[in-house]
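In: Provided below are the primary sequence and the corresponding predicted coordinates.
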Amino acid sequence: MTARHSRWERTGAEQHNSAYEEARAALLLGQMVYDRRTELGLTQGELAERAGMTQPQLSRLESGGATPTVPLLARLAAALDAELDITFKPHRDAAA
């Protein structure tokens, strides 16, 4: 027989949701960097050099496998000739 406790289940679900949201954000960010880089016709190596990072670091970021710092995001924005815009938005269900 396995012991179950409702608090354990909630904690697990909360951790799962948090991890999912972090992974989703990393993938979306990576896709935005990839889209802008290809729009400009830059290789990963060219963008990495402009942003002061290595090509493997950029590859990991574009694939959603890295969480960049705000200073790195600022360097990437400058290298991509873009404006960095970080916002906080209320959750959809919080607006009700």
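Out: All right, it came through fine.

In: going forward, measure contacts and count neighbours with C-alpha atoms only.
Out: Noted.

In: which residue packs closest to the spatially most central residue of the chain, ignoring adjacent ones?
Out: The chain has A26 as the residue nearest its centroid, 2.3 Å off, counting by C-alpha atoms, centre = their mean. With sequence-adjacent residues excluded and distances taken as C-alpha to C-alpha, 6 or more residues apart in numbering, A26 is closest to G64, at 4.6 Å.

In: for comparison:
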Amino acid sequence: MDAGAAIVLGQAVYDRRTSLGIDQASLAERTGQSAQDVDRLEGGGTVPTLPLLRTLAKALDATLDVSIDTEETRVSFVPHAA
């Protein structure tokens, strides 16, 4: 995942977190990360591992969809049905 993809992922995490009405500290607690780690992730400053991506999807009660093409990366968290 390159820097541009990390930024797209970070924005998707931020968007889903805020749509749930939780703060970075709450997401950090749900994922076992620090609030600083969540802030860095949302800012595109880190590239998460596959296990962390799985943990994020669970913590955000969503399915993580990633589409990587030669020119564009799309990332979204699709909420689970109620």
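Out: Looks like it came in fine. Quick caveat: nothing in here was measured; it's all calculated off a predicted structure.

In: what about the strands in structure 2?
Out: Here structure 2 has its strands, by DSSP state E, at 62-68, 73-79.

In: can you redo those strands as TSV with distance to G10 of structure 2 and mean neighbour count?
Out: What follows is the strands of structure 2, written out as TSV (distance: least, C-alpha to C-alpha, whole Å; neighbours: other C-alpha atoms under 10 Å):
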stretch	distance to G10 of structure 2	mean neighbour count
strand 62-68	12	14
strand 73-79	9	16
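
In: now these as a markdown table including distance to P48 of structure 2?
Out: Formatted as a markdown table, the strands of structure 2 follow (distance: least, C-alpha to C-alpha, whole Å):
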| stretch | distance to P48 of structure 2 |
| --- | --- |
| strand 62-68 | 13 |
| strand 73-79 | 13 |
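
In: and the residue nearest to A26 of structure 1, what pairs with it in structure 2?
Out: Using TM-score structural alignment, the equivalent of G64 of structure 1 in structure 2 is G44.

In: right, I'll leave it there.
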